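In: generate coordinates for the sequence data below:
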Amino acid sequence: MSTLRKTLIALTSLALVVPIANAKVSSSEAARLKTDLTPFGAVRAGNSDGSIPEWTGGLTTPPPEYQEPGQHHPNPFPEDEVLYTVTSQNMEKYADILTEGQKALFAAYPETYRVPVYQSRRTHAAPDWVYKNTFDNATTAELANKGNGVKKAYGGIPFPLAAQTSKDGLEMYWNHVTRWRGVYLVRRASETAVQRNGDYNLVTSQQEAYFNFYNPKGSAKSLDNMLFYYLSFVKAPPRLAGGAVLVHETLDQVKKPRKAWGYNAGQRRVRRAPTLAYDTPIAAMDGLRTADDTDMINGSPDRFEWKYVGTEEKLIPYNNYMISDPATKYKDLLWAGHINPKFARYEKHRVHVVEGTLKKGKRHIYSKRVMYIEEDSWSAATIDQYDGRGELWRVSMAYLKNFYELPSTWTSLDVFHDLQARRYAVQSMDSEESATTDFSQPIPKSRYFKPSSLRRRGTR
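Out: This next block holds a predicted model:
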């Protein structure tokens, strides 16, 4: 082999390695987070026709009607009206701002599915200390272990400039997985699988999550590869009440897989759940979502190649306060085929489109995933999933809103559509619960999230 060819091969190999080994940016590049970019790396300016406004700080103050932690969120924009509605009859007019999944839903349910579009409001916001950590992360954070983890990042978005500098889809994946959602929360919510005829059976649980990545007293060095702890206790129906699940979610799951335990109240036994990862079907949801569909997408990214496609303008669920309003009843919300569009709110926002293609030799029920990540919050708003034949199979949607008491952008409802089965699963419904998400509770001690606590707390 010639010296020239050896040199070219070496340079090519180096070029492929550099994005993984050196994702941090310079101080001058990071300074843009205080000028033309938001603290999370989105473009502050609106779009050319004004349909997407300038970001001016987001929604940081609750409306006067919000009185105490755990209260359902009053709609901060009660006077907003629908600007226009996309239907199967006029969807071609709006094709450029619809996702492929939305188009497929129009085709599947032409008589009932519609997208009500409201004024776009860039309400996303976060606390100043999260902004500061994000700024610091920009110049230190790196992908670790061939992209299967993150290092030198803590308490903020790891790669806020991913869309401006590296244009690395894997960095954007991690921005979603590690996004800001508070430190510790307790919530009561319901989930269900809705059958073709509209029938459903609710499962209600109390959920608790401690986001170790955002522990105010921690640091990048103290993380010990632990992203968060999650506890869920079933409250209803009676036949399932008392059952519990505990998850220790690691950051790099190739280095150290997540640990999960289940408690069966009838048997009064705690058992390890070693397969709660990747495409393991969630039995309680009739297999309509996989383990790594939860929270739109989660866990190790190692079975897919992630590519940044570009930033586009799309209609996504946003500022969805009607869905979680106590006046909204589950029987009115849950239609056959899809949720009742009457309660949904869509807005035009810029999204980062990231495509994950199954690696050769790897196994997963999805051959491709296309994520539409909202630019302000790094939340995946919608994801299209393709089967082994390359056909669009499942469509996930997060009905986002601002939890203004934090503040943070998170979901009021996650919906997982199966286009082939014509069924869907719904997670995080809380409009009929006596209380919703409460971020004000004190952080428990570490032993609280040990398997030994499941039997003691998982009672009927």
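In: from here on, just use CA atoms for contacts and neighbour counts.
Out: OK.
In: distance of H176 from V247?
Out: 19 Å (C-alpha to C-alpha, to the nearest Å).
In: likewise for R258?
Out: Distance from R258 to V247, by C-alpha to C-alpha: 7 Å.
In: kindly report the same for S367.
Out: 27 Å.
In: what of E305?
Out: E305 is 26 Å from V247, by C-alpha to C-alpha.
In: how about S26, nearest residue that isn't a chain neighbour?
Out: T139 (6.0 Å; C-alpha to C-alpha, 6 or more residues apart in numbering).
In: isn't that neighbour right up against S28?
Out: No - judged on C-alpha atoms under 8 Å, T139 makes no contact with S28 at a distance of 9.7 Å.
In: second input sequence below; structure requested for side-by-side comparison:
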Amino acid sequence: MIRSRLLLVLAGLLAMGVARADQYRSEVKELDSVPQQAPQKSAQQQLQTTTDPYAKALLLRELAAQAVAKKDYAQASRYLEQALASKALSGIAAEQMRRDLSQLYLAGGDFKRVLPQLEAQVKAGNAAPETLVALGAAYVEQKRFREAVPLLQKGLAAVKSPDASWQRALVAALFGAGQEKEALPVLETLLKRDPSQRDDWMRLAAATIRYGSKERAQAVMELANRMGFLDKPEDRLRLVQLTAQIGAPFEAGSLLQAWMQKGVLKADAANWKLLAGLWIAAREAVPATAALEQALKLQPDAALYRQLGQLRLDREEYAAAADALHKAVQRGGKDGNTLLALGMARYQQADVEGALLAFREAAQFAPARKLAAEWVRYLESGQAREQALAAAAQRRQRGDGGFQLSGRMSGESFALSSGQQASVTLGESGGDPYTPIGADRPGSADGTIPAWTGGLAKGGSPGARLANPYAGDKPLFTITAANAAQYRGRLTPSHQALLARYPGYQMPVYPTRRSVAYPQAIYDATKANVGKARLLGSDALEGAKLGVPFPRPQSGVEVMWNHRTRYRGDSVDAQSTQAVVQASGRLQTLKQIERVAFRYGNLRAPADLSKSNILLYYLTWFGRSRNDTDFLVLVHETANSEENPRDIWVLPPKINKMFRIPPVGYDQPFPGADGLMFVDMIDMYNGAFDRYVWKLTGKREIYIPYNGYRLLDGSVKAPDLLRPGHPRQDVMRYELHRVWVIEALEREGKRHSFGKRVFYVDEDSWNVVLVENYDRQGQPWRFQEGHLLAFYDAQFANTAPVFTYDLKDGRYFANRLNDRDPPPKYGEAMKDSEFLPATVKARYGR
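Out: Predicted coordinates for the structure are as follows:
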């Protein structure tokens, strides 16, 4: 492992000849006369004719150097052994020759012979670093790892730039001694110097899995995969499993299916079963069903049939569900739950006799007895058949919806159509499948989500309220507590919780309108950002300009940067109302005024991040009116907060002085929100990303608040809108849209009041529209619901109003209410100078 380094040292020692003359000064002898010139003979010839022991020793040293040059280390060792045996050299020269001989033994693998010499040199003290490392390496070869570690550590510490082979010897010793944790920094240093060594990557992965976090281990394995080092099936499966364990089953499933399709992992029953489990965890029923069917073709199994039957049942595919569940029972999977599911599947097909048979069998099992008996009584009542037939007649055929594998980890693009089962088609077909900012252009397979055709055209009058372009739309249906189970696959857990908690809570669902459009300059800039924008860290963006930085996001934090930098007009001057609604219905209201100059998203003069580390300037104040300033805040938001954190100044009430304060954010309370909202919940999420690990879990089709123009056109006043428990829901509008789903888990060593957060990001606008915030015990706590609106007068999208629910105590907070406030002004000229602290103090101070 360290031989290459030792041989270089040894070759230098033996080949330099007179360069080591200072070590042999005691060997100089005075001759009586100058000898005559003789013909030059080779060292071997001279050795045969020379009788002087001292001359023989020097000739033998020269021959050893020649043997080293030929890599004949055994012969070189024999020459030095003969020279030492002559005892013709002084103590200093003999000691150096013994060191050289030790190096040769080590190079030739003769550790048994080298150990005494090396141990003697180390014991004598002041051993050279090479000697320490050589002895340590010899101990590693003999599996004496604990003895090797301190020697190698000492040798490495004595050299400013140690050879990589020395570091690898230390890693081997640490692994052998069971000290893998100490090997982590050594391996990281090695890979920074030379990332091309597969063994280093595999060792780092092994040590990280055991002593680091799963997130870190997954990142190491993913990098090793990108380097092309995961060439063994067990390593590839380890990456798949780690990816799933860190909460990204969609990415894990995409990677596994891609590898199976390409043939680098076997498409056997075990891998199909694993794949099905990943898709189930990712809540992707279509590919999960396909994977289970493939596994069952290869290895029929009662448990797999039961899983398949449950998936089919959840998707209301009752005939296929009944078939799978019946096969599960036939193969020995007869238990109460399976029989209950079989009975329900048969009942939904109006097969009352078959359902009765299943429920009667289920009643024989204690856990299912009570429920099965209730079903039997109902089915024997005489009304069951008619009701089942009527329900079957009204049931609509459910489409599969579109499904696309993630190519983030495999480096390729994959598409799985609704008609396919387990096959995967590489590449893209039929024109550009993406919108100019990176959304999926086609609609869903069942047509519920239409294709994007450009969004709303620019229109409206500046300074006027937006007219509702969809005023003629009627709800398709309304989700209530009574029918929520029917739609649960397209509802967030928080919406399900609100439906269960409040009997009057409802969600009117309208036709999906893909209304969002941006200026052409944003589309052009987004295209130009591809391949240029990158993150130096979670909080450091570079290479992007004006448009969406990452239209093909590869990570959760890239999606969040798209939200953070999305275009919202060059500037905004807005007044709005915010309100805390107590559980009793009591209101506490406050006005908020905001002036924002966007520097990154600015059509007239987009910021160059390489020259100006500013994303935006933000000025806000609160009071009973626009001219009644209770508290003022000025923010300079940066693109690279690792280099320069955001700058913040405050102007407290009744004190005519701007105070610069440390960067605030995270879970510090937002003014006037009664503790319901934190600073980093402004704009759904803002500020640094360093307290969480951001996981991209894939895309989902869910019902989200969209195109709610009625909430801002002045027709619904705040006192009528804000009711106890929740706002008036009959005036809301929800649509089915595709969203990116990001899971944020508290990073190790960091702390936030929310231990976990789940973000739902609209694909057409990169706006975060819903956020589920959990407490540190994993319980649902705060739910943010932003009603997304396409501001077609300025060609951007934003959420207004926003409701933040406390799922524990029944309060909620509403902001960006605009029923009585003047419409916001977008795009007015704002100078950077008006956001200087001195200017702000002069203009707004008292």
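In: quick one on the thing from earlier: what about T139 and S28 of structure 1, which has more around it?
Out: T139 (22 against 9; other C-alpha atoms under 10 Å).
In: let's verify the alignment partner in structure 2 of the more buried one: helix, strand, or coil?
Out: When structure 2 is aligned by TM-score structural alignment, T139 of structure 1 is paired with G531. Under DSSP: H, G, I helix; E, B strand; the rest coil, G531 of structure 2 falls in the coil class.
In: now swap in K297 of structure 2 and tell me
Out: helix.
In: mind checking how far it is from G309 of structure 2?
Out: Relative to G309 of structure 2, and taking C-alpha to C-alpha, K297 of structure 2 is found at 15 Å.
In: look at those two and report which has more neighbours.
Out: G309 (29 against 10).
In: show me what the more buried one aligns to in structure 1.
Out: So, by TM-score structural alignment, G309 of structure 2 is left unmatched.
In: touching, G309 of structure 2 and V329? I think so.
Out: No - with contact defined as C-alpha under 8 Å, G309 of structure 2 does not count as touching V329 (11.0 Å).
In: neighbour-wise, which of E305 and V247 of structure 1 wins?
Out: Comparing E305 of structure 1 with V247 by neighbour count (other C-alpha under 10 Å), the higher total belongs to V247, at 21 against 16.
In: next one: stretch 547-558 of structure 2 to chain centre, how far?
Out: Taking C-alpha atoms, centre = their mean, to the nearest Å, one finds the center of stretch 547-558 of structure 2 at 12 Å from the center of the full chain.
In: all helices of the stretch 351-500 of structure 2, in order?
Out: 352-362, 369-379, 384-394, 484-487, 493-501 (DSSP state H, counting those that start in this stretch).
In: now do the stretch 1-150 of structure 2
Out: Going by DSSP H, counting those that start in this stretch, the stretch 1-150 of structure 2 shows helices at 3-15, 43-49, 53-69, 73-85, 91-107, 111-124, 129-141, 145-157.
In: can you tell me which of these is most buried?
Out: Highest mean neighbour count among the helices of the stretch 1-150 of structure 2 (mean count of other C-alpha atoms under 10 Å): helix 129-141, with a mean of 25.
In: in structure 1, what stretch matches it?
Out: Using TM-score structural alignment, helix 129-141 of structure 2 pairs with nothing in structure 1.
In: what is that helix packed up against?
Out: helix 91-107, helix 111-124, helix 145-157, helix 164-176 (3 or more C-alpha pairs under 8 Å, 6 or more residues apart in numbering; DSSP states H and E).
In: what about the strand or helix carrying P116 of structure 1, how far off from structure 2?
Out: Applying DSSP states H and E as the criterion places P116 of structure 1 in strand 115-117. Between strand 115-117 of structure 1 and the aligned residues of structure 2, the post-superposition mean distance stands at 0.7 Å (mean C-alpha distance after the TM-score superposition for structure 1).
In: pull up the aligned stretch in structure 2 for that strand.
Out: Counting by TM-score structural alignment, strand 115-117 of structure 1 sits on residues 507-509 of structure 2.
In: equivalent analysis for stretch 361-370 of structure 1, please.
Out: Going by TM-score structural alignment, stretch 361-370 of structure 1 sits over residues 749-758 in structure 2.
In: run through who's touching the longest helix seen in structure 1.
Out: Across structure 1, the longest stretch assigned as helix under DSSP state H is helix 3-21. Residues from elsewhere that reach helix 3-21 of structure 1 (C-alpha atoms under 8 Å, 6 or more residues apart in numbering): 142-144, 146-147, 166, 168.
In: what comes up buried for that helix?
Out: By 16 or more other C-alpha atoms under 10 Å, the buried positions in helix 3-21 of structure 1 come out as 19-20.
In: centre of the chain to it, how far?
Out: 35 Å.
In: could you do stretch 293-307 of structure 1 as well?
Out: 11 Å.
In: and the helices in the stretch 151-300 of structure 1, which stretches?
Out: 169-177.
In: which residues of it fall in strands?
Out: With DSSP state E, counting those that start in this stretch as the criterion, the stretch 151-300 of structure 1 has strands at 184-194, 203-210, 226-236, 244-250, 259-264, 269-272.
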